[in-house]
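Give me coordinates for this.
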Amino acid sequence: MKQWLKQIYQHLFALFFPDHCAVCRQRGTLLCGNCRATLQAYPTMAVPTDLVSIQVGWIYDEPARRAIHCLKYRGRRRMGGVLAEALATTLTPPAADALIPVPLHPDRLNERGFNQAEELANSLGLCWGIRVCNRGLERERDTGHQARLNREARQGNVAGAFFWHGPGRPPARVILIDDVVTTGATLSACAEALLAAGAKEVHAIALARSLVRGSSGSAVRRHFAQRRRRQA
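Model (predicted):
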């Protein structure tokens, strides 16, 4: 009965408040096919301390930013499934026993109402057939917003902020899931807590990252120049 009522509610909500693409505002979808095609693949990034590997889906430019903000700040939780589905077709995950979303502090979780990394992990778990471990890793200290902090300040800000509280040990092979990565300090701090609790290897996957000037930018330009030549 509850599921039936939920379906009716979703149908009525979609009827009176139809979806619009977060990027171009086209009616009928949260992320249209044309805008999804403009998401630019992120080339590579240095692997943060304590991680075995890290994969980033897209460059955090205007299309990706608008889509992620739709999920993160406008409360459109279904965008998590849309972005996860797109990411699942873009990246191949390493062998793992579980996906673990980067946790929010309880105060931030109460403020936002949901954890965007958890929404992504739940959908990615279905796409990849990997179980999701939403309990155990906790953020015990509110680290606030890190956007204006440099690399060293970010590392110090998140040091010791995460702990594993079970039950039991964490899975042996873990993939951390997050929305946006900058320096990787948060992911590294999460990995440190998991390894200390008994995990054997920790990987990470994120939706997007701002393009760092330098060799990565050159790699991206070469990548899209080659793709344009193939299409021509």
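
Every contact and neighbour count from this point should use C-alpha atoms.
Noted.

For the longest helix anywhere in the chain, buried residues please.
In the chain, with assignment by DSSP state H, the single longest helix is helix 215-231. For helix 215-231, burial by neighbour count (16 or more other C-alpha atoms under 10 Å) applies to residue 220.

Then stretch 187-203?
Buried-residue list, stretch 187-203, by 16+ other C-alpha under 10 Å: 187-195, 197, 199, 201-203.

of those residues, closest to residue 157?
Comparing the buried residues of stretch 187-203 against residue 157 with C-alpha to C-alpha places residue 189 closest, at 9.9 Å.

which stretches of the protein form helices?
Counting by DSSP H, the chain has helices at residues 2-16, 33-37, 62-72, 78-88, 106-112, 116-128, 151-158, 185-197, 215-231.

Following up with a second sequence; could you model it the same way so I can compare the two?
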Amino acid sequence: MSSTLDSMIKTPATSRKRKLALGGGREVDLQDLDAETVEAEVVEAMKQRIIELEDQLAAKPPPTKRARTSAAAAEAPQASGSGAPSKADEKKRKAQLKKICDRLKKECKSEKCKFQGSPKSIRIEEIMEYPEFEAIFMGKGTLIQPTPTNKPKSTVTIIEYRSREQINALFGEDLKALKGIRWSRGGAPFFEKSLKLGQCDVEIAHVEVNYSKNGMKCALKFEVQEEGRRYSSDGW
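Coordinates of the predicted model:
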């Protein structure tokens, strides 16, 4: 017993104290013990501590089992945000798209947007998180930035919708027939005021979307024109 205690006590010294709790709130430093004069109370406390440590080790799975468990966890499928959108996400997407369409319809009918024989530009800005922007705009138009050859690390995304197919893919049924007001041209040579001539059908010729991840600001620039009109160099 003396040799066993001696081997346990005379371990290489470290900066950490090796203390053992005894009855009555006493503590003893194992590194200061003399194996020849150790008290029976200390031996009993060491015995109980050894049993306690063995029980703790027995409760843990063996290393090979832990490794298998970790491997199984690594192989388990992980949740991904790129899956099918939930009903709540789809509802939010439609609500945001409707908000944009309603603002566009209102702008087309405003006196700031006078259809006098030339295309008009309308700018609309919205604040939205990137996943929402991605769900609405990505994959439907032509990505201008970032691309492998154009500012690949940019936090600003630019997408253009140039064709009727791309514009329809973006808005679908959310954007039905647009209406505007046709105006006469005022000014020279008689310096007349422009006058309302009546309602006209309006179509989207081009859309540019500019989204900043840092500010979460989405700016949409619409180019709209009278439906079916082909403009000449003088605007008519």
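
Superposed, how do the two chains score by TM?
Here the TM-score for the pair of chains, by TM-score structural alignment, normalised by the length of structure 1, is 0.24; 93 aligned residues with a C-alpha RMSD of 5.6 Å.

before we move on, the earlier item: can you put the buried residues of stretch 187-203 of structure 1 in JSON lines and add distance to residue 175 of structure 1?
Formatted as JSON lines, these follow (distance: C-alpha to C-alpha, whole Å):
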{"residue": "187", "distance to residue 175 of structure 1": "10"}
{"residue": "188", "distance to residue 175 of structure 1": "12"}
{"residue": "189", "distance to residue 175 of structure 1": "14"}
{"residue": "190", "distance to residue 175 of structure 1": "11"}
{"residue": "191", "distance to residue 175 of structure 1": "9"}
{"residue": "192", "distance to residue 175 of structure 1": "13"}
{"residue": "193", "distance to residue 175 of structure 1": "13"}
{"residue": "194", "distance to residue 175 of structure 1": "11"}
{"residue": "195", "distance to residue 175 of structure 1": "12"}
{"residue": "197", "distance to residue 175 of structure 1": "15"}
{"residue": "199", "distance to residue 175 of structure 1": "11"}
{"residue": "201", "distance to residue 175 of structure 1": "9"}
{"residue": "202", "distance to residue 175 of structure 1": "6"}
{"residue": "203", "distance to residue 175 of structure 1": "5"}
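
Closest to residue 88 of structure 1 out of these?
Distances from residue 88 of structure 1 to those, taken by C-alpha to C-alpha, are shortest for residue 203, at 15.5 Å.

for the lengthiest helix in structure 2, packing partners?
Secondary structure of structure 2 read by DSSP H shows that its longest helix is helix 87-109. In terms of contacts (3 or more C-alpha pairs under 8 Å, 6 or more residues apart in numbering; DSSP states H and E), helix 87-109 of structure 2 is packed against strand 120-127, helix 130-137, strand 178-183.

what sits up against the longest strand seen in structure 2?
For structure 2, the longest strand by residue count, based on DSSP state E, is strand 196-212. The contact list for strand 196-212 of structure 2 (C-alpha atoms under 8 Å, 6 or more residues apart in numbering) reads 108, 133, 155-164, 167, 177-184, 217-227.

Generate a PyMOL selection restricted to the buried subset of those residues.
Of those, the buried ones go into a single PyMOL selection, burial set by 16+ other C-alpha under 10 Å:
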select buried, resi 108+133+156+157+158+159+160+161+167+178+179+180+181+182+183+217+218+219+220+221+222+223+224+225+226
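
Which positions within stretch 91-110 of structure 2 qualify as buried?
Of all the residues in stretch 91-110 of structure 2, those buried under the rule 16+ other C-alpha under 10 Å are 93, 96-98, 100-101, 104-105, 107-109.

In this structure residue 203 of structure 1 contacts residue 175, no?
Yes - judged on C-alpha atoms under 8 Å, residue 203 of structure 1 makes contact with residue 175 at a distance of 4.6 Å.
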